[in-house]
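Engineer: Here you go, sequence then predicted model.
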Amino acid sequence: MFSKKNSRGPQQVPQKQAAPSILSADLVVNGNLVSEGDMQVDGTVEGDITSKKLTISATAVVRGSIEAEAIVIAGAVTGQVKARHVTLNKTARVIADVVQERLTIEPGAFFEGNCRHFPDQKPTEKRAIERIGAKPELASPAAVSGLKPSASPETKDKESHALA
C-alpha cells in the first residue's frame, strides 16, 4: 500500500550538459585552445581553437585556425575556418579560407577568402574510395561506383580511326 513501485520502468538519470567555456571580452589568450564541449569567445585569441560548437561574439578577435562541428561568427576572424556548419552574422569580419558542409552568410557580413565545400561522403563511398586507393578529392563518381568512366568524344574518334 505504501510501497513505491515505478510503473514507468527503470529511471534514466539525465546527463548533465556542461556549460560552454566563455572567454570574457577583457581576456587575451596567446596560445591554442582545445575543448570537447562548447566554447564562446568574447575576447582576443592569438592561436588555434578546436571545440564542439564555437561562438565568436561581436567583441571577439581571433587570429588563427578554428575548427568545430558548428561555428557562429559575429566578430573578427583571420586564419582558417573548418566546420560542418558555418554561420557569419551581419557583424562578422572574416578574412579566412572556409572549409564547410553548409555556409550561411547574413547580409552585412564581410568575408574575404576562399570557400570550399567539405566533402559529405556516405560510408559506402568512403569504402569504395579506400578500396581503389584513390584520394577522396580525386575520386570521380564513376570510380566510386566501380564503373569504368566512358571515353570522351575525342578518344572515341581516335579509337574508331585506329580500327579502320
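Structural biologist: On my side now, so go ahead. These numbers come from a predicted model, not from an experiment. Numbering: from 1, shown residues only.

Engineer: From here on, just use CA atoms for contacts and neighbour counts.
Structural biologist: OK.

Engineer: What's the local residue count around S24?
Structural biologist: 14 (other Cα atoms under 10 Å).

Engineer: hang on, it packs against D42?
Structural biologist: Yes: between S24 and D42 there is a contact under Cα atoms under 8 Å: 5.0 Å.

Engineer: Give me the nearest residue to G31, chain neighbours excluded.
Structural biologist: G47 (4.7 Å; Cα to Cα, 6 or more residues apart in numbering).

Engineer: immediately after the host helix or strand of V72, which helix or strand?
Structural biologist: V72 is part of strand 66-73 when elements are defined by DSSP states H and E. Under the assignment DSSP H and E, the closest C-terminal helix or strand after strand 66-73 is strand 76-88.

Engineer: Put this next to the previous one:
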Amino acid sequence: MGILDRNRTHGSERAGNTVVAAGTKLVGDLTLSDHLHIDGHIEGTIRSEAEIAIGEQGRVEGEIEAERLYVSGSFEGSISARRLEIVAGGRVQGDVVVSELVIEPGGQFNGNSRIREQEAGSPRQLAHESKTAKPADKAEKDDQAATVSG
C-alpha cells in the first residue's frame, strides 16, 4: 500500500486499511476511522478520521471529509481536509476547503479553494495598528536627524 504509507506518523499507525478494488462501485455514505484506498468508483459521501488515497484507477464523485487526501485518480465534488495533495496524473474538480494544498507537476485542479479556518489554540496573526505608527514616527525622526547632521 505505497501511497497509504506516505508521511505516516506514529499516531496514525493504529488505523487499518480499507481498499475499494478496481471494478468495484459503491453508492452511498461511508464513514470510517481507517485509511481508505480507492481503485474503484464511489458515488456519495466519505468521512475518514485518517487518510484517503484515490489511486490511478480510482474515481470518486461526491463529498470527502478527511485528515489527508491524496489524489492520483479523479475526484469531482467537494473536499474538506487538513491536507490535499494532487499527485501527477491526479484530477480534482470542485470546491475544496483545506489547510494545506499541494499540486504536484502533472496534477490538475479546476474549481474553488478556501483556506480552512484556524482551530482554537492555533497561532494567529497579530494586528499591527498601534505598532505601525510608532516605527514610522521613529523613522521620520531618524531621517530628520540625518538631515540636520548631514
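Structural biologist: Received, thanks. Quantities reported herein were computed from a predicted structural model and do not represent experimental measurements.

Engineer: re the thing from before, could you tell me where the strand holding V72 of the first structure falls in the second structure?
Structural biologist: Using TM-score structural alignment, strand 66-73 of the first structure corresponds to residues 64-71 of the second structure.

Engineer: mean deviation of the matching stretch from the first structure?
Structural biologist: Overlaying the first structure shows stretch 64-71 of the second structure at a mean distance of 0.6 Å from the equivalent residues (mean Cα distance after the TM-score superposition for the first structure).

Engineer: And the helices in the first structure, which stretches?
Structural biologist: Along the first structure, counting by DSSP state H, helices occupy 123-132, 141-145, 153-163.

Engineer: contacting residues for I56 of the first structure?
Structural biologist: Q40, V41, D42, I71, V72, I73, A74, G75, A76 (Cα atoms under 8 Å, 6 or more residues apart in numbering).

Engineer: Just give me the residue closest to the centre of the first structure.
Structural biologist: Most central in the first structure under Cα atoms, centre = their mean is A83, positioned 1.7 Å from the mean C-alpha point.

Engineer: quick one: that residue from A70 of the first structure, how far?
Structural biologist: 6 Å (Cα to Cα, to the nearest Å).

Engineer: related to what we said a few turns ago, any idea which of the helices of the first structure gets closest to C115 of the first structure?
Structural biologist: helix 141-145 (22.0 Å; Cα to Cα).

Engineer: residues of the closest one that come out buried?
Structural biologist: By neighbour count on 16 or more other Cα atoms under 10 Å, the buried set for helix 141-145 of the first structure is A143, V144.

Engineer: repeat for stretch 100-110 of the first structure
Structural biologist: Within stretch 100-110 of the first structure, judged by 16+ other Cα under 10 Å, the buried ones are Q100, E101, L103, A109, F110.

Engineer: Show me what the last one aligns to in the second structure.
Structural biologist: Under the alignment (TM-score structural alignment), F110 of the first structure maps onto Q108 of the second structure.

Engineer: Next up, the contacts around that match.
Structural biologist: I86, G89, G90, R91, V92.

Engineer: go with 6 Å
Structural biologist: Contact analysis of Q108 of the second structure by Cα atoms under 6 Å, 6 or more residues apart in numbering lists R91.

Engineer: Tell me how far it lies from E76 of the second structure.
Structural biologist: Relative to E76 of the second structure, and taking Cα to Cα, Q108 of the second structure is found at 12 Å.
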